[in-house]
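*Asks:* Could you look at this predicted model? Sequence included:
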Amino acid sequence: MGAAPDTALETMELGEATQPADTGEPKEPEYSNPLLRPALTGDVEGVQQIFADPEDPDGEKAMQLLMEKDIIGRDLLYATSMAGQSAVIRALAKYGVVMKDKTVRGYTLLHCAAAWGQLETLKTLVELEADILAMTFRGEKARDIADRYAQTDCVEFLDWAEAKQALRTFIAHIQATIADPEKVQGRLNKEDKNMSLSACRVKSDWLENTKEPTRQDFLDQKQQLEDIMLPIFTKLAMPRERGRSNSAFDS
């Protein structure tokens, strides 16, 4: 393993605030976030109990403190990700906790999990649609952070996840393009449209049904789709034909 993650990714100093001097004045009892211990120790039932019990007075306060950020924009979720508490993260997601926040320098939960080699947490965050392309102020994705700290398994997984996302994104781009009359009218006919949508269905079915595809499999499938779509995109790049507003495509 490489050097320890740098300051921007270090564990938050939770509960270590300097105590005020004793002035002799009566003090209000300090509120301790009841989520802190269960979140960092992986006590999913403890987390669920706080959120699920409508009579628990800690629920609203716990959510507020869960999302409270330190000076560089980290909240308790960052420490939870560094600690590799995937089950807790999954539980919190069910209660609407936002997983896509960034620190002031652009670090995400994915960056933190990647730096600390928390592979299962990375998988959980990607499943929860965390942005694997998000970059820090240094222009580094989570994959780059994992590579910097020699977290090989994390690098391989994030490369795999990015290739999968690229195929899905390309399919969605094609579908959105074909569905946009402003882009296709006067350029594509009905056969072009049907061929494009059929190719997308084939690749979507492949994504849904292929067991344990590799990164190269995703790259190959995307290349095949690009080859199929090349003549279509060539037509879309050409000037619109005049007098085609009532073409077969519009039927």
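*Replies:* Okay, I see it. These figures come from a predicted structure and were not determined experimentally. Residues are numbered from 1 along each chain as shown.

*Asks:* only C-alpha atoms for contact and neighbour calcs from this point on.
*Replies:* Will do.

*Asks:* residue contacts, residue 88?
*Replies:* 39, 42, 43, 44, 47, 80 (CA atoms under 8 Å, 6 or more residues apart in numbering).

*Asks:* Does the first one touch residue 48 like I think?
*Replies:* No - the pair formed by residue 39 and residue 48 falls short of the contact definition of CA atoms under 8 Å, at 10.2 Å.

*Asks:* take the one below as the second:
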Amino acid sequence: MTELHQAAAAGDLQKVEEILTGNRCSPNQRDVDWSYKTPLHWAAAKGHAETVRILIEHGARSGLRTEHGWTPAHFAAESGQLAVLRLLHSFHAPVDKEDCCGDKPVRIAEIYGHQDCVRFLKRAEIECQAYRTVAAQKGISLDDTDEEWAEQGKENGKNNIQQ
């Protein structure tokens, strides 16, 4: 786990900004010891919305997945972090991707009983899909796919990616 991962998990906004502005660590660095989580996964799971915002503004990719296919939205849904889910959605993060078991963030929120997150994610999924359609029509590039995870899934036959 890098210093940036630790700062993001702790919600240490000053440290996160210091590391990112000093280019001391990529905001997309995957931690091989923790299921390939990025600092954004940690911040989302812990509910540190401002840290999530700073990471994304410094190039953190919200579509990157852990080894089991979880996006930051899955982690926010698991821990009931509605503010983080709203923020991710405002940045057009994929809030509707399936993990390797076929579960979307809305299902994770259901499992953990976070009904406010479930209600939000049901609406957000529709908006997310509509935005993808408009983006495709207008030629707007979206960063909602994790190419590395998709390639590993093809090789291992482990995941089911819904694009």
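*Replies:* Cool, the structure landed. Because the structure is predicted, anything quoted here is derived from the model rather than measured.

*Asks:* tm score of chain vs chain?
*Replies:* Here the TM-score for the pair of chains, by TM-score structural alignment, normalised by the length of structure 2, is 0.71; 137 aligned residues with a CA RMSD of 2.4 Å.

*Asks:* okay, residue 39 and residue 48 of structure 1: which has more neighbours?
*Replies:* Neighbours were tallied for residue 39 of structure 1 and for residue 48 using other CA atoms under 10 Å; the higher tally belongs to residue 39 (26 against 18).

*Asks:* Quick check: the more buried one vs residue 76 of structure 1, distance?
*Replies:* According to CA to CA, to the nearest Å, residue 39 of structure 1 stands 8 Å off from residue 76 of structure 1.

*Asks:* What of residue 161 of structure 1?
*Replies:* 25 Å.

*Asks:* cool, and residue 235 of structure 1?
*Replies:* Residue 235 of structure 1 is 51 Å from residue 76 of structure 1, by CA to CA.

*Asks:* quick one, which of the two is more surrounded?
*Replies:* More neighbours surround residue 76 than the other of residue 235 of structure 1 and residue 76, with 20 against 16 (other CA under 10 Å).

*Asks:* Tell me which residue is most central in structure 2.
*Replies:* The centroid of structure 2 falls nearest to residue 72 when counting by CA atoms, centre = their mean (2.4 Å).

*Asks:* Can you give me the distance of the closest residue in space to it that isn't next to it in sequence to residue 133 of structure 2?
*Replies:* Leaving aside its sequence neighbours, residue 72 of structure 2 sits nearest to residue 41 (CA to CA, 6 or more residues apart in numbering; 4.5 Å). In this view, residue 41 of structure 2 and residue 133 of structure 2 are 26 Å apart by CA to CA.

*Asks:* Look at the two and report which has more neighbours.
*Replies:* Set residue 41 of structure 2 next to residue 133 and count neighbours by other CA under 10 Å: residue 41 wins out with 28 against 13.

*Asks:* quick one: what's aligned to that one in structure 1?
*Replies:* Using TM-score structural alignment as the criterion, the counterpart of residue 41 of structure 2 in structure 1 is residue 78.

*Asks:* That match contacts residue 110, correct?
*Replies:* No - taking CA under 8 Å as the definition, residue 78 of structure 1 is not a contact partner of residue 110, at 9.0 Å.

*Asks:* rewinding a little: could you list which residues are in contact with the residue nearest to residue 72 of structure 2?
*Replies:* For residue 41 of structure 2, the contact set (CA under 8 Å, 6+ apart) comprises 71, 72, 75.
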